[in-house]
Structure formats: structure tokens, C-alpha cells
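Student: Would you be able to build a 3D model of this:
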Amino acid sequence: MVFATRFAPSPTGHLHRGHAFSALTAFEAARAVRGRFILRIEDIDATRSRPEYEAAILEDLTWLGLNWDQPVRRQSEHLSDYHAAIDDLRERGLVYRCFRTRKELDIGRAPHEPQAPFEGGPLPCHEEAERLTRDEAFAWRLSLAAAKEALGGFETLTFIEEGAGPDGEAGPIAARPETAGDIVLARKDVGVAYHLAVVLDDALQDVTHVIRGEDLFEAAHIQRLLQALLGLPTPTYRHHRLLMGADGKRYAKRDKAQTLRELRAAGVTVAALRAEIGF
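Tutor: Below you'll find the model as predicted:
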């Protein structure tokens, strides 16, 4: 199979240096072996995605000198693929309805504490029926217990890491999907969730190597489980270091990191930017 990797930004803001580093890392890896470089727009979050941000992404990547396979896959145009996967998991008893709100899940948790992996399970049939009758919102959660039973355990779940995780993890990795808990795979407000969409897209686009930041290393564990449950191939993973600013923090949209558009406006050239971030 031809080497294929991808850059998959969400159009919820403008790209910054960190995005440029990740996109160039994937692009140069594909170019080095005359492989495929894929651009995917992950716009399943309809509440935050904006067409003007997508247009800006295309403009920024073109400015960086990147080119990619056509057509560009936009997740919002393929919701039926994700819904079919949810239906398959539901029919096999691998997901359940969860009516708990984010506020309920945060009860007893200090604001600075991360949310612990959720361990729940379906409600009793009569209570679930009552809530459905009241048209209460719910999310579809993956049942780790049902998944473990279906696969006969998680011991055979592994993936190959060619880069490094945040603690230097590399080589054959034993997947630990239990660290994620019963994750949400779909909900009413944002539709399908990231983990499900990304494993389906990678398989449908014949991605052989997932090249992305080490902050997503832990996501590989639950994604490996979804690949097994859905009969999808497992790509090779290559997580890379995160680009840090002068303050020692990684570049992030939420911290209003200087954008590529702002760099261009300030007269920064592509050559200067590439040299600054190590290319």
C-alpha cells in the first residue's frame, strides 16, 4: 500500500505556528517517500466551525507551499458514514444511551482537575423509556465492558509508534482503551464525536501513517479499540513533539497564539518561518 498521511485541522479558528509545524511534518514525510498527503477538514462541530476559517486554512497551507490530494474530505458531508457505524455498534450492543449532562458529570470535581474516565452503563429499561418519552437529550457512549466481552479481552490490541509519546513511548505499544472510560461517540449538539469520525476517515482514505502531535498519543489507545470493533485497519502512528512558544507553553487557539495570517501581514516569509520551526 502507498504511504499516505494526512493533516486534519478543524475550521474553528486560524492556523498558528504549531499547525504549520504539524502540517509540514506530515507533508515532508509523505514527500520523502513519494507518498500521498491528504488534507481533511474536521468540521463535525457545527456550532464552532466556520466557512471563513476553512478558506483561511486552504490559503495558509498554500502559502506554506503544501499541496494535497483532491478532493478534500469534509466530515460534515459524510455524516451518513458515521451514523451507519453508530447503528452497527448499537445493534451489536456495544453502545448505550447516557442522559447525564456535562454539569452532572462535573459534580464534585474541582475546576482545575481533569475529568476522570467515565464508567457507567445503561439505565434500567423502564427509566430509559421514561426519559425517551420526555424527549430528554442523550449521548451514545461506548461500553468498554461490552467491547471487552466482544473481543475476548484487550490483550491483543497493539499499535506501532514510530515517533514518540509524551513519555518517550515508542515501538509496539499495548493499547489501554480502559484509560479513556466509556467515551461519547455521538451526541445531539455536535453529532458524531472525534474518535469515531477519525478512525472511519483514516480507513476510508487509506491512511497508512497517522502523523500528529504527541498530545494526541493517548487517543490512539481508544482509537485502536474502535478499529478492532469496526473491522478497520490500524495505521502506523508517528507522534511528534509540540512546538512551544517563548513562554514555554504550546501554541493553542484558545491562548490566541499568533496566527499565520498575522505573520504574513508582519512580513514574515515562508522561508523564515520554516527555518524558525526547524524545516
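Student: CA atoms for contacts and neighbours, from now on please.
Tutor: Noted.
Student: mind listing the strands for this protein?
Tutor: 4-7, 36-41, 73-74, 95-98, 139-142, 158-161, 171-174, 184-187, 191-192, 209-213, 236-240 (DSSP state E).
Student: Pull the contacting residues for the spatially closest residue to Phe27 that is not a sequence neighbour.
Tutor: Using Cα to Cα, 6 or more residues apart in numbering and skipping residues adjacent in sequence, the residue nearest Phe27 is Phe37, 5.9 Å away. Contact partners of Phe37, counting by Cα atoms under 8 Å, 6 or more residues apart in numbering, are 4-7, 26-27, 30-31, 67-69.
Student: now with 7 Å?
Tutor: Applying Cα atoms under 7 Å, 6 or more residues apart in numbering to Phe37 gives the contacts 4-6, 27, 30, 68-69.
Student: Proceed likewise with the subsequent sequence, for comparison:
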Amino acid sequence: MIETFRFAPSPNGHLHLGHALSALLNLDMARAVNGRVLLRIEDIDTVRCTPDLVSAMLEDLDWIGFDADPPHRRQSEHFADYADALRRLDAMGLIYKAFLTRTEIRHVVAQREAAGRPWPRDPDGAPIYPGDASLLSEKDVAARLAQEEPYALRLDMARALQMAGTLLDWQETGAGPAGESGRVTADASAWGDVILARKDTPTSYHLSVVVDDARQGISHVVRGHDLFHATSVHRLLQHLLDLPAPIYHHHRLITGPDGRKLSKSAGDTGLRDLRDAGWTPADIRARIGL
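Tutor: Predicted structure coming up:
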């Protein structure tokens, strides 16, 4: 079997040095084993991921020498795949409509913590979702549905873990934030009832990434270690949906002068700005340590 890697950027802003590291590391690792490297365009957000940004992204990748193998996969063309996965999970009784807004969640958390009861956080630091069943009656839920209020489709984590009924892990050839490697135990419970889709958005990152990796035959997932802990959720979904588990390799992040990882939303210097300033692809490789 040909080993297959992928680079999967979201074109909601211009690519920066962090993207260059991930793209070129995938390329180098694939070529080292005579494997393939695929490009996935994660454009679920069809409002922010504009055609102009997609074109700019492809231009930047071509400039740095990211020579992906065909075909490219655009998530916006495969919503039916994600809907099918949702239907399968729903048939297992693992999905529920969650109506609590961010404001309501903050209010619940503030009340509990004011009473001296710390509220659990997920690995990204966000409060664990409290669950509608403990806060909203069936009448409340029915009223919100009747008013066509927005909702998220969340995974019933406790029930999903009970149904999985086995200890899940993954093969890590890179390193997590604390240096984790080898066989790593998955702890999806740390995330609580994660979002799998919304009323107006047909899928989430967690759901689409496992479906896409399986559809594209990805054998090696190479990505930044900011996504290391999310792998626990991905392993659970792979198990529930009977999808293959790739080998994972989480790499270091490129950080700015203040120590935080680079971000498109923070306006960090893009590859095209560096190109305009006279940088070459060789300069990019040198800067990111490749």
C-alpha cells in the first residue's frame, strides 16, 4: 500500500510560516518513503473561505514548492459524506440537539464557580458543555425547536464511550506538547460533548477530518501539536464509524516573538508578504528549520 499524507489548510486567510512548515514537512515525509501527499481544502465555512483566498492559497503553496498529488479534495463538495456519518451516529442514539448559547454556558459556569465549585475545562481551556438535559426541560427544548432557535448537534460523550467499550489509543511518531510519543492513550472524555455540526453548518472539524482522512486513504496525519489532544476525539469517532486509524505525527509550532503560535486571525505576516519583501522558497525553508 502506498503511504499517503495530506496537508489540509482552511482558506479563511493568507498562509503563514506555520502553514509552510506543515505543508513542506508533509511533502518531505511523503517523498522520503515514495508516498503521496494530497491537498485538502477545508472550506466548510463558505462565507469566510472565499474563491480569492483559495486562489491565493494555491499560489502560495506553488511558490514554496508544495507539489501535491491529485486529486485535491474540497470539503464544500462533500457535505453528503458528513451527513451520512451524522445519520449513522444518530441511529446509534449518540447525537442530541444542544440549545445553550455561549452566554448561557458562561452564566452556568460563573454561578457554579462563584459557589466554589470549579468547572471542568477541555484541553483547549474552554468550559465543558453542561448538557441540556440537566438545565432544560423537554418543554423548554420543544419551545426552542418551535421558535426555530439555532442549535448544535453534540456527541453524547458518556454514551459514546460506553458504546465504544474499549481502550482507544494511537501511534504517535512525533511528539505531543509534553513529549508524548509511541502508543498514546486516547482520552476523549476530556472534551465533553463535542460539537459535530450546527443547524446552519453541516459538519465540524472533528467529524469532517475523520471522514475525509478515510475517504482519501490517508495513512499518515502530520499536523501541529496544537491538535494533539483532539486526536482522542478523532480516534473515538473512527472507532464508532468503523473507519481506519492513521499513524499520527504532531510537529512543533512556529511561534511569534511573544511565544504564541502564528495565526491568520491575528494578522501574522503571510507568505505572500514575505515573497513581496524578497524572500525566496529557500529562505522559507531555512526560517522554519527544514
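Student: Could I get the strands of structure 1 in TSV, plus columns for distance to Glu276 of structure 1?
Tutor: Formatted as TSV, the strands of structure 1 follow (distance: least, Cα to Cα, whole Å):
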stretch	distance to Glu276 of structure 1
strand 4-7	20
strand 36-41	23
strand 73-74	30
strand 95-98	46
strand 139-142	42
strand 158-161	27
strand 171-174	29
strand 184-187	39
strand 191-192	37
strand 209-213	18
strand 236-240	17
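Student: can you point me to the longest helix in structure 2?
Tutor: helix 17-32 (DSSP state H).
Student: What angle do strand 220-224 and that one make with each other?
Tutor: 160 degrees (axes from the mean of the first three to the mean of the last three Cα atoms, to 10 degrees).
Student: what is the orientation angle of helix 17-32 of structure 2 with strand 69-74?
Tutor: 140 degrees.
Student: Tell me which stretches of structure 2 form helices.
Tutor: 17-32, 51-64, 79-91, 102-114, 138-146, 157-164, 205-215, 231-240, 271-276, 281-287.
Student: okay if I get these as a markdown table plus distance to Asp124 of structure 2 and mean neighbour count?
Tutor: Below are these laid out as a markdown table (distance: least, Cα to Cα, whole Å; neighbours: other Cα atoms under 10 Å):
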| stretch | distance to Asp124 of structure 2 | mean neighbour count |
| --- | --- | --- |
| helix 17-32 | 19 | 21 |
| helix 51-64 | 27 | 16 |
| helix 79-91 | 24 | 16 |
| helix 102-114 | 16 | 13 |
| helix 138-146 | 28 | 12 |
| helix 157-164 | 17 | 16 |
| helix 205-215 | 14 | 20 |
| helix 231-240 | 13 | 21 |
| helix 271-276 | 27 | 16 |
| helix 281-287 | 28 | 14 |
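Student: looking at those, which is closest to Val222 of structure 2?
Tutor: Nearest to Val222 of structure 2, of all the helices of structure 2, is helix 17-32, at 6.2 Å by Cα to Cα.
Student: That closest one vs structure 1, average offset?
Tutor: Once fitted to structure 1, helix 17-32 of structure 2 is off its aligned match by 0.6 Å on average (mean Cα distance after the TM-score superposition for structure 1).
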